[in-house]
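Enquirer: next comes the sequence, and after it the predicted model I'd like to discuss.
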Amino acid sequence: MTGARVLLRTLTATATAGLVLLGGTLAPAYAATSNTEAATTRSGGCRTPAPQTPGTSVLHSMTSQGIERTYQLHLPPNYTPRRAWPLVLAFHGRGNTGAGTEEFSKLSTLPAVVAYPNGVIGTGDGDRQAWQGAPYEAPGVDDVAFTSDLLNTLEDRLCVDQRRVYATGKSNGAGFIGLLACRMADRIAAIAPVAGAFYPATGQDCRPSRPVPVIDFHGTGDATIPYTGDADRGLPAIPDWVAAWAQRDNCAKRVRDRVTGPDITVSRWVGCDKGAEVQHVAVTGGGHTWPGADIYSGGGYTTQTIEAHQVLWDFLRRHRLPRTANH
């Protein structure tokens, strides 16, 4: 293992006490995530008893558009309804589940409430759950509306900071959060897609109501969602997809790429409108996997140079929705 790789692993593994390296800059780690209550917008669920024991993950159900939907909910061990918590929505890939994504992603180790929604069985081969925007989506199911209903439910039952709601996901789920960024920029502060399947419908007529901060992860050796795109399936080259978000956010320029590890290259766009920023983390030779996963998360090579859940959190937590009449 090279010295650089050891340094990166050490930094990410000790996030609560140290600093994390990304893009050649040092960012405060988890210990710096607490904020004064004056900077938060508390949801209606504050002071309401928790629906489950803090530190646990429990499957919940709700009704949206007349369809029973489920989601895996994780509360951090020190959850209290007296404090407004950031909320991360994590969307699984096609055929996976919220519980499966929780297992390999390590997102439940973050100092945040994490919800893992489950999709509806779509079309194509096998009975596989899917999300809106893909050619195999479930006909007639509006997952954007479901996400809005889910947010309403979580904000009613939990003490959530409505300005710190974030979305991440893998593959089909990552493509879907691209659609959410287009349609729900007033409720989602920033997104972090991993190995995203960005089918045309996930970005069609995309006019977000505000600049959306984006950090994207993708392996250059991904055989499922090719890094260079797939014209037959309408999939864009990943660098083009990221650059399109930099354009939407009216970023001033792309700075020089930085190699931050033996298989990690970070691209950054700066000078974006209203404090937004855009980053892309390319894993050289990386497969259709979640960086840092210790168990199976997809086919191909999984880097251990970085932990995606830590890197994306260091990015997401810096961003908040602007104060509006609704917040």
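Expert: Yep, that arrived.
Enquirer: please count neighbours and contacts with C-alpha atoms only from this point.
Expert: Will do.
Enquirer: counting neighbours, what do you get for residue 90?
Expert: For residue 90, the neighbour count with other Cα atoms under 10 Å is 28.
Enquirer: quick check, it in contact with residue 168.
Expert: Yes. The criterion here is Cα atoms under 8 Å, and residue 90 meets it with residue 168 at 4.9 Å.
Enquirer: ok, which stretches of the stretch 201-327 of the chain are helices?
Expert: 238-248, 308-316 (DSSP state H, counting those that start in this stretch).
Enquirer: same check, this time on the stretch 51-200 of the chain
Expert: Secondary structure of the stretch 51-200 of the chain (DSSP H, counting those that start in this stretch): helices at 98-105, 143-157, 172-183.
Enquirer: buried deepest among those helices, which one?
Expert: helix 172-183 (a mean of 28; mean count of other Cα atoms under 10 Å).
Enquirer: thinking again about what came up before, quick one: closest of the helices of the stretch 201-327 of the chain to residue 212.
Expert: Proximity to residue 212, assessed across those by Cα to Cα, is greatest for helix 238-248 (8.0 Å).
Enquirer: the closest one packs against which elements?
Expert: Here helix 238-248 touches strand 214-219, strand 278-283, going by 3 or more Cα pairs under 8 Å, 6 or more residues apart in numbering; DSSP states H and E.
Enquirer: what angle sits between the last one and helix 308-316?
Expert: Orientation check (axes from the mean of the first three to the mean of the last three Cα atoms, to 10 degrees): strand 278-283 against helix 308-316 gives 160 degrees.
Enquirer: which elements pack onto strand 278-283?
Expert: strand 214-219, helix 238-248, strand 264-270.
Enquirer: switch the cut-off to 7 Å
Expert: strand 214-219, strand 264-270 (3 or more Cα pairs under 7 Å, 6 or more residues apart in numbering; DSSP states H and E).
Enquirer: hey, which of those is tucked in deepest?
Expert: That would be strand 214-219, which, of the helices and strands packed on strand 278-283, has the most neighbours on average (mean count of other Cα under 10 Å), namely a mean of 26.
Enquirer: which strands and helices lie in contact with it?
Expert: In terms of contacts (3+ Cα pairs under 7 Å, 6+ apart), strand 214-219 is packed against strand 190-194, strand 278-283.
Enquirer: and for the closest residue in space to residue 141 that isn't next to it in sequence, the neighbour number?
Expert: In space, and not counting its chain neighbours, residue 141 is closest to residue 132: 7.3 Å by Cα to Cα, 6 or more residues apart in numbering. Around residue 132 there are 26 other residues, counting by other Cα under 10 Å.
Enquirer: before we move on, what about the one 4 residues further on?
Expert: Other residues lying near residue 136 total 18 when counted by other Cα under 10 Å.
Enquirer: still on that earlier bit, tell me which of the helices of the stretch 51-200 of the chain approaches residue 309 most closely.
Expert: Residue 309 sits nearest to helix 98-105 of all those, at 6.6 Å, using Cα to Cα.
Enquirer: ok, structure two:
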Amino acid sequence: MVRRFLSAVIALLGLGLLGCTTPTQFSDEVAQTCEGPVQAGRTTRSVVIDGAEREYLLSVPEVGHTEPLPLLLAFHGRGGSAAGMASISRLAELPALVVFAQAQFSQGMPSWQGAPYAPEVDDVAYAVDIVRQVREEFCVDDRQVNAIGFSNGGGLTSLLACQRSDIFTAVATVSGAYYQQAFDGCDRAMPMPVIAFHGTNDQVINFDGGQRNGENYVSATQWVTGWVERNDCHNVSQTDLGGVAHTSWSDCYDDADVELYVIADGGHVWPGGQQSGAQAPADQQVDATTIIWGFLSAHREP
């Protein structure tokens, strides 16, 4: 709660300092009134950013709507799609409003801000405007608005965590691509609950970091360690889950815990998800979707 308050103060002072060109403030009210049932299913919707229409998919769960629902924004990897992200992640099965965002093309492939190959568009503003639009039309619980990213989408998720902690309450990444551009604003970021997954045999975004597209990217461990330091965590525990090493940092400022799941011999896939394209079969040692949902729900704002 302290984190959200301080983030809101920073936003009022001008989030342009953090690289966001469209500061958008939302009401602190969370006890929203739900006016009857909303039709479940998936629809294509759009927002206008800098004069350009941009689409996204919105999945509405088949649950009662007497209480506000969590809102999850999911970002696919480079070359992926909103529909593909929905397929591999199964996030639409969760009892939440789930947005599957769609990146713009750059160098022949859909790509997100936060990478050297990203198109010159403001994806942070796109994400913020999606939240605004969904809140206006649906019963959203502002205490649980989350960003989830795969690969290049993980880089954008890093940006959102650093720049828009006034909106997003916790984030998750899978096989995240953490280029230098994904750290814009992180030196001034507020604490944020973070959970990450990465395979040691990821041939696209190496677990130990490396170079791709002419630029370096950091390792999953280095990215997570940055959040451990920002969150001022004091306790660490490690668990061997049989082919999966789980490290958890707790006793953090404002309960902003950090977790990392390292999948031995895991590839560039969504653990427990569906196989996509020519990628290796999804690792089945853990179910990333179930674990992510548990973590995000546990870090819902009070």
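Expert: That came through, no problem. Because the structure is a prediction, the values reported are computed rather than measured.
Enquirer: ok, back up a step: would TSV of the helices and strands packed on helix 238-248 of structure 1 with distance to residue 58 of structure 1 be doable?
Expert: Below are these laid out as TSV (distance: least, Cα to Cα, whole Å):
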stretch	distance to residue 58 of structure 1
strand 214-219	28
strand 278-283	32
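Enquirer: what's the closest of these to residue 322 of structure 1?
Expert: Residue 322 of structure 1 sits nearest to strand 214-219 of all those, at 16.1 Å, using Cα to Cα.
Enquirer: circling back: please identify the most buried of the helices and strands packed on strand 214-219 of structure 1.
Expert: Of these, the one with the most neighbours on average (mean count of other Cα under 10 Å) is strand 190-194, at a mean of 28.
Enquirer: what angle sits between it and helix 308-316?
Expert: Here strand 190-194 of structure 1 points in a direction 150 degrees away from that of helix 308-316 (the same axes, to 10 degrees).
Enquirer: how about strand 190-194 of structure 1, which residues of structure 2 does it hit?
Expert: The alignment of strand 190-194 of structure 1 onto structure 2 (TM-score structural alignment) spans residues 170-174.
Enquirer: OK, contacts around the nearest residue to residue 216 of structure 2 once chain neighbours are set aside?
Expert: Nearest in space to residue 216 of structure 2, with sequence neighbours left out and distances taken as Cα to Cα, 6+ apart, is residue 210 at 5.6 Å. By Cα atoms under 7 Å, 6 or more residues apart in numbering, residue 210 of structure 2 lies in contact with 216, 217, 218.
Enquirer: tell me the counterpart of the last one in structure 1.
Expert: Aligned counterpart of residue 218 of structure 2 in structure 1: residue 236 (TM-score structural alignment).
Enquirer: what is the neighbour count of residue 294 of structure 2?
Expert: Neighbour tally, residue 294 of structure 2, other Cα under 10 Å: 11.
Enquirer: no wait, residue 54 of structure 2
Expert: Using other Cα under 10 Å, residue 54 of structure 2 has 16 other residues around it.
Enquirer: report the contact partners of the equivalent of it over in structure 1.
Expert: Matched to structure 1 by TM-score structural alignment, residue 54 of structure 2 sits across from residue 69. By Cα under 7 Å, 6+ apart, the contact set of residue 69 of structure 1 is 61, 62, 63.
Enquirer: now distance to residue 315 of structure 1 and neighbour count too, for those, in a markdown table please.
Expert: Shown next, in a markdown table, are the contacts of residue 69 of structure 1 (distance: Cα to Cα, whole Å; neighbours: other Cα atoms under 10 Å):
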| residue | distance to residue 315 of structure 1 | neighbour count |
| --- | --- | --- |
| 61 | 30 | 13 |
| 62 | 31 | 14 |
| 63 | 32 | 12 |
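Enquirer: those in strands, which ones?
Expert: Counting by DSSP state E, the contacts of residue 69 of structure 1 place 61, 62, 63 in strands.
Enquirer: so who does the second one touch?
Expert: Contact partners of residue 62 of structure 1, counting by Cα under 7 Å, 6+ apart, are 68, 69, 70.
Enquirer: which of the contacts of residue 210 of structure 2 ranks first by neighbour count?
Expert: residue 217 (24 neighbours).
Enquirer: for residue 196 of structure 2, see how far away that residue is.
Expert: Counting by Cα to Cα, to the nearest Å, the gap from residue 217 of structure 2 to residue 196 of structure 2 is 16 Å.
Enquirer: do the same with residue 266 of structure 2
Expert: Distance from residue 266 of structure 2 to residue 196 of structure 2, by Cα to Cα: 14 Å.
Enquirer: go on, residue 262 of structure 2?
Expert: Residue 262 of structure 2 is 9 Å from residue 196 of structure 2, where distance means Cα to Cα.
Enquirer: quick check: closest non-adjacent residue to the residue in structure 2 sticking out farthest from the centre.
Expert: Most distant residue from the mean C-alpha position of structure 2: residue 36, 29.3 Å away (Cα atoms, centre = their mean). Distance criterion Cα to Cα, 6+ apart; nearest residue to residue 36 of structure 2, sequence neighbours excluded, is residue 65 at 6.6 Å.
Enquirer: likewise for residue 278 of structure 1?
Expert: residue 214 (4.8 Å).
Enquirer: how about the one you found, what does it touch?
Expert: By Cα under 7 Å, 6+ apart, the neighbours of residue 214 of structure 1 are 190, 191, 192, 277, 278, 279.
Enquirer: go again using 8 Å as the cut-off
Expert: By Cα atoms under 8 Å, 6 or more residues apart in numbering, the residues touching residue 214 of structure 1 are 190, 191, 192, 245, 277, 278, 279.
Enquirer: same thing with residue 218 of structure 1?
Expert: Residues near residue 218 of structure 1 by Cα under 8 Å, 6+ apart: 194, 195, 196, 227, 238, 280, 281, 282, 283, 286, 288.
Enquirer: residue nearest the middle of structure 1, spatially speaking?
Expert: Centroid-nearest residue in structure 1, with Cα atoms, centre = their mean: residue 168, separated by 1.4 Å.
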